[in-house]
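Engineer: Take a look and give me a structure for this.
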Amino acid sequence: MLTIADSGPRLVRVEAAIAWIELGGANTGNMLTRQQMTMLSEAIRLAGADPDVSVVAIAPGGGAFCLGRNGKGEPAEALPWDARQRQMGVTLDVYDAIAACPIPVVACVQGNAIGFGAALAGGCDITLAARSARFALPEIKHSIPATLAMSALIRKIPEKALAHLIYSGEEISAEDALALGLVSKVFPAETFEESCSAYLLALASRKRLLLETIKRYIAKAPQLSPEMASEYAGTLMALVKPSL
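Structural biologist: Next comes the predicted model:
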C-alpha cells in the first residue's frame, strides 16, 4: 500500500484504490516550480506502479487548481540552447508521466486552471471540473508559443478547438471547456467534492487490468489503420478476458 506523508508541496495518499496527488502551494495558486514539476512526475509514476492503486487523482491543495508555472528563482538571462531544452524537459516529463501511467489519471479541477495548469488538467485521461472553474492558455499574450501545452493536448481535443484556445488565449468557462473537449464532465460547484469522490470511487471499483486495457487501447488505436485497430481490439480482448 502506497502512503506518502507530507513531502513538501506534494501530498500523496491511497484510499479505496485511489491515489490522491495534491498540488501544494494554495497561497500561490498552486503554481509549480520546475523542481515541483519533477516531484509531480515522480508521484504519478510511483502511484501508477502500486498494484493496490486503480486510479490516480490530481487535485489542488485548496483554491485554484493550478495557475501555471512558477519561475521564481530562475535566471533572467538567456540560457544556452541545451540548458533551455533541459528546462523545458521538466514540463514535458509531467505529460509523459501521465501518458505512461498504466491506469487512468484524473484531474479534479475545482478552481481555475491557467497555462501549465490548463495543460495539466486537459492532458489527464479524465478531467472533472466544477462549474465555477475557468481555463486559459494565455501564453500568446506573453509572446510565448505554447508548444509544450499543445504537445499535452494535441491528441486530447480537436485541432480547431486547440487552435482557438492557443491563438486567442482567452479564458473560458468549464461548460465551454466541456464543449471543446478539454473537460470530461462538469459538476455543480457546491457539490463538486462529493460528486468527484463518487465518480472516482465508481471508477476505482473496477479491476485494474480492465482499466489498464482500456487506457492501452485508447493510447494505441488512433495510430493504427481501421483494420489494424480492429485486430488490436480483438487481440487485447482475447488476452485479458480470461483474467477479468
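Engineer: Could you use CA atoms for every contact and neighbour count after this?
Structural biologist: Fine.
Engineer: Counting by contacts, list what the longest helix that the chain contains packs against.
Structural biologist: Secondary structure of the chain per DSSP state H: the longest helix is helix 81-100. If you count contacts as 3 or more Cα pairs under 8 Å, 6 or more residues apart in numbering; DSSP states H and E, helix 81-100 packs onto helix 34-49, helix 116-123, helix 147-153.
Engineer: Go ahead and confirm Gly111 touches Ala59.
Structural biologist: No. Taking contacts as Cα atoms under 8 Å, Gly111 lies outside contact range of Ala59: 9.6 Å.
Engineer: to compare against the first, here's another:
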Amino acid sequence: MSTTSPAATSDPATAPTEDAPVLYEVVSGVATLTLHRPHRRNAFTRAMLAAWADAIRRAASDPEVTVLLITGAGKGFCAGVDLEEFGSVTETLERRAFLADDVHEVARALEHFEKPYIAAINGDAIGAGMDMALMADIRLIADTARLSQGYVRVGLVPGDGGAHMLPRIVGEQRALELMWTGRFVGGAEAVELGIALELYPAEDLLPAARELAQQLAAGPPIAVRTIKRLTRIARTQSLEAHLVHAAAEQAVIQSTRDSAEAVTAFREKRTPVFEGR
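Structural biologist: Next up, the predicted model:
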C-alpha cells in the first residue's frame, strides 16, 4: 500500500506532482525520496535542497518510516549545483551563505538521521552530487552511472563534505587522486573501490534497492537505529570508550519489546513482528 504524508500533500515542494523538485512516498515502512529535475539531471536549486532536507526530517519523525531510500528521476542521480541558479550568486559572503545555509542543510539533516539511508545511484553523480551520494549509509549503483569529484575541473574544491567522507571510504591516497583529477568512475570501479556496495543493470537497480530497504524495514527498528548510532560514534571513540557505550546500549535494547519478540520468534521458529518500542 502506498501512502503520502499530509505534509507532503500540502507542500508543493515535496508533493508528488510533475513540477515538484522532490517526490516523497511511503510504502510498507520505506520512504522513497526521488530527486525530480530530470531535465537538469537533478542538479539542485535552493527549492530542491529545502524540499530534500524537509523530506529527511519528515522521515526521521515519522514512526511509520523505518528506512529512507533516495534515487533520481530520469538518467541522472544528481549533477550537483544548478549553475543557472548559482551563477547569480556573485558576492563572496553570499556564496559562502549559499553553501552553509542551503547546500549543507541536507548534510546537517542526515547527521541526525538515525534510520538506514540507502542511495540507488541511477545515473551520473557529479561534484556536490557525488558528495550527496556519499552521505548514504549504503550505496547501490547502476552499470550506466558515473561518479566524479568534478570540482577541480572548474577550479573549485569539494564544498559539500567530499574531502571529509571520501577518504574514509576509499583511503586518503585514492581520495586525493579522485579529487585532484576529477575523473569519472564507472559503476564497476565504484564497487571495486568500495564507494558502492553492489552493481546492477539500470533496470534492476531500483527493484534491488527496494528489496534491500524492505529487508531492513522488517528488522527490529530500535536495534537497527542503534547499530547505526554505534557505528557513527565509533569514528571518534577509543575502543575502551566504545565498549562502555555499547554495553550501555545493549542493556537498554535487551529491555525492549522488540528484543523479547525476537527471542520468542527465534524459539518458536517464526518470523518476528516488531513494534519499534
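Engineer: so what number do they get for TM-score?
Structural biologist: The pair, once superposed, lands on a TM-score of 0.92 when counted by TM-score structural alignment, normalised by the length of the first structure; 243 aligned residues with a Cα RMSD of 1.9 Å.
Engineer: What's the match for Ala120 of the second structure in the first structure?
Structural biologist: Under the alignment (TM-score structural alignment), Ala120 of the second structure maps onto Cys108 of the first structure.
Engineer: which stretch of helix or strand covers that match?
Structural biologist: For Cys108 of the first structure, the enclosing helix or strand under DSSP states H and E is strand 105-109.
Engineer: for Ala57 of the first structure, same thing?
Structural biologist: strand 55-60.
Engineer: How much space separates Ala179 of the first structure from Ala113 of the first structure?
Structural biologist: Distance, Ala179 of the first structure to Ala113 of the first structure, by Cα to Cα, to the nearest Å: 16 Å.
Engineer: More neighbours: which of these two?
Structural biologist: Set side by side, Ala179 of the first structure and Ala113 show unequal neighbour counts under other Cα atoms under 10 Å, the larger going to Ala113 at 29 against 13.
Engineer: can you pull the contacts of Glu105 of the second structure?
Structural biologist: Under the criterion of Cα atoms under 8 Å, 6 or more residues apart in numbering, the contact list for Glu105 of the second structure reads 49-50, 53.
Engineer: out of the helices and strands packed on helix 81-100 of the first structure, deepest packed?
Structural biologist: helix 116-123 (a mean of 26; mean count of other Cα atoms under 10 Å).
Engineer: ok so, going back, among the helices and strands packed on helix 81-100 of the first structure, which is nearest Met1 of the first structure?
Structural biologist: Counting by Cα to Cα, Met1 of the first structure lies closest to helix 34-49 out of those; the figure is 9.8 Å.
Engineer: Output the residue interval of the second structure matched by that closest one.
Structural biologist: With TM-score structural alignment applied, helix 34-49 of the first structure matches the range 46-61 in the second structure.
Engineer: before we move on, what about stretch 175-187 of the first structure?
Structural biologist: The counterpart of stretch 175-187 of the first structure in the second structure, using TM-score structural alignment, spans residues 188-200.
Engineer: Okay, now that stretch: how far is its last residue from its first?
Structural biologist: First residue to last in stretch 188-200 of the second structure (Cα to Cα) measures 9 Å.
Engineer: The match of helix 34-49 of the first structure vs the first structure, mean deviation?
Structural biologist: Between stretch 46-61 of the second structure and the aligned residues of the first structure, the post-superposition mean distance stands at 1.3 Å (mean Cα distance after the TM-score superposition for the first structure).
Engineer: and the gap between Ile140 of the first structure and Glu170 of the first structure?
Structural biologist: Computed with Cα to Cα, the distance linking Ile140 of the first structure and Glu170 of the first structure is 10 Å.
Engineer: mind listing what Val103 of the second structure touches?
Structural biologist: For Val103 of the second structure, the set of contacting residues under the criterion of Cα under 8 Å, 6+ apart consists of 46, 49, 160.
Engineer: got it, and Gly117 of the first structure?
Structural biologist: The contact partners of Gly117 of the first structure, taken as Cα under 8 Å, 6+ apart, are 31, 65-69.
Engineer: Please tabulate these in a markdown table and include distance to Ser205 of the first structure as additional columns.
Structural biologist: A markdown table is the format used below for the contacts of Gly117 of the first structure (distance: Cα to Cα, whole Å):
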| residue | distance to Ser205 of the first structure |
| --- | --- |
| Met31 | 32 |
| Phe65 | 26 |
| Cys66 | 28 |
| Leu67 | 32 |
| Gly68 | 32 |
| Arg69 | 34 |
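Engineer: Could I have the PyMOL command that selects the buried members from those residues?
Structural biologist: With 16 or more other Cα atoms under 10 Å as the criterion, this PyMOL line picks the buried residues out of the contacts of Gly117 of the first structure:
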select buried, resi 31+65+66+67+68+69
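Engineer: So of the contacts of Gly117 of the first structure, which two are at opposite extremes in space?
Structural biologist: Phe65 and Arg69 (12.1 Å).
Engineer: Tyr217 of the first structure matches what in the second structure?
Structural biologist: Across the two structures, Tyr217 of the first structure finds its equivalent in Leu230 of the second structure, going by TM-score structural alignment.
Engineer: Next one: the closest residue to that match other than its chain neighbours from Ser255 of the second structure, what distance?
Structural biologist: Counting by Cα to Cα, 6 or more residues apart in numbering, Ala246 is the residue found nearest to Leu230 of the second structure once chain neighbours are left out, at 7.0 Å. Between Ala246 of the second structure and Ser255 of the second structure the computed distance is 15 Å (Cα to Cα).
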